[in-house]
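K.L.:
Build me a model from this:
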Amino acid sequence: MLLSLFCGAGGLDLGFERSGFDVGIAVDKKHDSVRSYNQNRVAPPRGHCVDVNDLSLSSLDEMWGREFKPTGLIGGPPCQSFSQANRSITEADPRHQLPLVYARLLTELNARNPMDFFVMENVKGLRSGPHAHRLVLFKAALTAAGFHVTERLLNAADYGTPQSRERIFLVGLNKKKFGELEWSPPKALLERHQRLTVRTAIGGLKEPTHFSRDAEPSNFAHHKNHWCMAPKSKRFKEGGGLKAGDSSFRSFKTLDWEKPSITVAYGHREVHVHPDRHRRLSVYEAMILQGFPHSYELVGTLSSQIDQVSEAVPPPLAEAVARSVKDVIAHWRQARAA
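P.N.:
The predicted structure follows:
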């Protein structure tokens, strides 16, 4: 049973659930994200709208109804302040401290009842430039909590997501339980030439509904999230310079039918443009490019839905990581029992 921090709409959790893990408590401070999380799971609701800075063992016990003893901790602290796309970072940004809050809760929970593992996801920008020292600090804090920490950079496109999205994964295995056992990252499921393309993912979809005040999601074509703003920019007009696969514009990134999507990152003033329809992607199209199942639905305003899908961990990548963690622990236990 797991604790999920910064759960968002549930992309990381979905991958772990598909791998046989049960999430006992999931926490995020954004109301719409928690609503989306709970709506896509059977009752009782596991998602709670709480700021992780306010979490304690007692508050987790209250949510759970008894003493909370998870076997694993998962989560990706908000990464905008570490992203290479963020040009306005400051040392005072409180988001810089969220991985340390994660480490604090890991330490406290592990002291109460030894846990098996943790998984932390973040942007690759944390590895370089002004952020590299923070990664060293975070790894030291996680190691001090009693875990053998392994770091790897993985690309979601290698694991069945129709999108090139590189992310750092820090995985820790409990030293008291497993000694110096090291996490082995999942092997790529697809060769580069086998990666899923934009055409494979969204090529057959109907046109989305354009936003209006009286729009009713239940009437949207194909899916409740298959909607977008009506194209207004001159860039969207014929002759506006947008061509399939062209990412040369700072804000307008046109997708290529025959390649995986570029990283879904609407939160950085980027507009991802359909390969040949001269419009933004719909929320639903972005969800499919993130690897969410067709049945998944997001709630909230358009801007909230865009944030939710942009911040999510692609479920296929999450599932690959979850299975690799499960396998390395299972193999260790089998060897010990032999």
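K.L.:
only C-alpha atoms for contact and neighbour calcs from this point on.
P.N.:
OK.
K.L.:
in the stretch 201-338 of the chain, which spans are helices?
P.N.:
Using DSSP state H, counting those that start in this stretch, the helices of the stretch 201-338 of the chain run over residues 283-289, 302-311, 315-337.
K.L.:
what's the closest of those to residue 57?
P.N.:
Residue 57 lies closest, by C-alpha to C-alpha, to one member of these: helix 315-337, at 24.8 Å.
K.L.:
picking that back up, from the helices of the stretch 201-338 of the chain, which stretch is densest packed?
P.N.:
Between these, helix 283-289 has the highest mean count of neighbours, a mean of 25, where neighbours are mean count of other C-alpha atoms under 10 Å.
K.L.:
tell me what it is packed against?
P.N.:
helix 198-202, strand 227-228, helix 302-311 (3 or more C-alpha pairs under 8 Å, 6 or more residues apart in numbering; DSSP states H and E).
K.L.:
so what's residue 38 up against?
P.N.:
Applying C-alpha atoms under 8 Å, 6 or more residues apart in numbering, we find residue 38 in contact with 45-47.
K.L.:
In three-state terms, label it for me.
P.N.:
What DSSP: H, G, I helix; E, B strand; the rest coil gives for residue 38 is helix.
K.L.:
Pretty sure residue 118 is one of the things residue 107 touches, is it not?
P.N.:
No - using C-alpha atoms under 8 Å as the test, residue 107 is too far from residue 118 to be in contact (10.8 Å).
K.L.:
To check against the first, give me the structure of this:
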Amino acid sequence: MYNVVDLFAGGGGFGLGFAKAGFRIRVAVDVDRDAARTYSANHSKTVVMQEDVRLVSYRDLLKYSNTVDVVIGSPPCEPFTAANPERMEEPADRLYVDPAGQLTLEFIRLVGEIGPRVFVMENVAALAEEPLKTYIRREFKRVGYDEVYFNVLHAEDYGVPSRRRRVFISNIEIKPPKTGGVTVRQALHGLPPPDSAYPPNHDTVTISIKKQERIAKMRPGEALMRFRGAGGFYENYIRLVWDDVAPTVMGSRRFIHPEEHRLLTVREQARLMGYPDDYVFLGSKDSQFNQVGESVPPPLAYAIAVEVRKYLEGRG
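P.N.:
Below you'll find the model as predicted:
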């Protein structure tokens, strides 16, 4: 069984996909208390460190795993995403000046110190664009990895019921075979009404009476709100369409049920990301939504993990 270190691990979606593919997640690191608690609750065999990655040494990680075959992780995407209206104008500043952007360099530092056979770093696809692509490639070369691939994948091609375009930067080419789409109808099928005893995280999301009245008039595909990001306008409070995949799930984005005049629960949004119903999210409701929306969808993570395993076994 191959050993994995999971950095910027969040609530554990990336790790779940690798665990399902037969990897052993030896240690996970995240600074957020709720995310660390969620990871620990769902990955009982993983040592979870609630710590700032900037303060973590490879020696801290190797205490729990003498050998590390794979390092995975999702450094913060806010410095790079066009949805962030505060994004720095100069691409170099997003990576080298923005404190959150510098965390990508911390991931690279630890990869260099650990020296895994494979690393996979997830982020928004903007990191696959120039000049950031050249900067990232240069930084990985500096720590000993001459081959760097920018694998841009769409989650909806791998059984995830929501759109999500992300880059997975790795020292190997990752091209999983596509498995087809899943609609909102298929994803939400079989769920009991909110506030039922099971599954967890399926509690009603309260909204104001004014919002409730406006939602009641909305048709499928319409959005209650629009906000400006660095790359244009983005929508929020979107009424879903039954026989389509959902828009991109984000930590701050809320969806309206296709028929009922209410917001989706955390569990329903987790289903739109491909999480199983027994995966429990801890913390406040906003924190739970963040953990779901900021994660790597487990079915996509699994598809990537299978390709990594093939490579490690000499079949890639």
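K.L.:
Can you pull the TM-score for these?
P.N.:
Structural agreement between the overlaid chains, expressed as a TM-score with TM-score structural alignment, normalised by the length of the second structure, amounts to 0.87; 297 aligned residues with a C-alpha RMSD of 2.0 Å.
K.L.:
in a strand, that's where residue 177 of the first structure is, yeah?
P.N.:
No - Residue 177 of the first structure is assigned helix when assessed by three-state DSSP, not a strand.
K.L.:
okay, stretch 298-314 of the second structure sits on what stretch of the first structure?
P.N.:
The aligned range for stretch 298-314 of the second structure in the first structure is 315-331, by TM-score structural alignment.
K.L.:
Mind putting the helices of the stretch 201-338 of the first structure into CSV with distance to residue 101 of the first structure?
P.N.:
Supplementary listing: those in CSV, determined by distance: least, C-alpha to C-alpha, whole Å:
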stretch, distance to residue 101 of the first structure
helix 283-289, 29
helix 302-311, 19
helix 315-337, 22
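K.L.:
ok, back up a step: select from the contacts of residue 38 of the first structure the one having the most neighbours.
P.N.:
Using other C-alpha atoms under 10 Å as the neighbour test, the contacts of residue 38 of the first structure are led by residue 47, with 28 neighbours.
K.L.:
I figured that one hits residue 32, correct?
P.N.:
No - under the criterion of C-alpha under 8 Å, residue 47 of the first structure lies out of contact with residue 32, with a separation of 10.9 Å.
K.L.:
what touches both of the two?
P.N.:
Between them, residue 47 of the first structure and residue 32 have no joint contacts when contacts are counted by C-alpha under 8 Å, 6+ apart.
K.L.:
Tell me the residue in the second structure aligned with residue 300 of the first structure.
P.N.:
Correspondence of residue 300 of the first structure to the second structure, assessed by TM-score structural alignment: residue 283.
K.L.:
next one: residue 259 of the first structure
P.N.:
Structural correspondence for residue 259 of the first structure with respect to the second structure (TM-score structural alignment): residue 244.
K.L.:
returning to that earlier point: let's have the helices and strands packed on helix 283-289 of the first structure in a markdown table, adding distance to residue 190 of the first structure.
P.N.:
Conversion of these to a markdown table gives the following (distance: least, C-alpha to C-alpha, whole Å):
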| stretch | distance to residue 190 of the first structure |
| --- | --- |
| helix 198-202 | 15 |
| strand 227-228 | 31 |
| helix 302-311 | 23 |
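K.L.:
Which among the ones you listed is found nearest to residue 177 of the first structure?
P.N.:
Distances from residue 177 of the first structure to each of these were compared using C-alpha to C-alpha; the minimum, 32.9 Å, belongs to helix 302-311.
K.L.:
returning to what we had before: against residue 181 of the second structure, how distant is the match of residue 259 of the first structure?
P.N.:
Spatial separation of residue 244 of the second structure from residue 181 of the second structure under the definition C-alpha to C-alpha, to the nearest Å is 9 Å.
K.L.:
count of neighbours near whatever residue of the second structure lines up with residue 158 of the first structure?
P.N.:
Residue-level alignment of residue 158 of the first structure against the second structure, with TM-score structural alignment as criterion, gives residue 157. Around residue 157 of the second structure there are 20 other residues, counting by other C-alpha under 10 Å.
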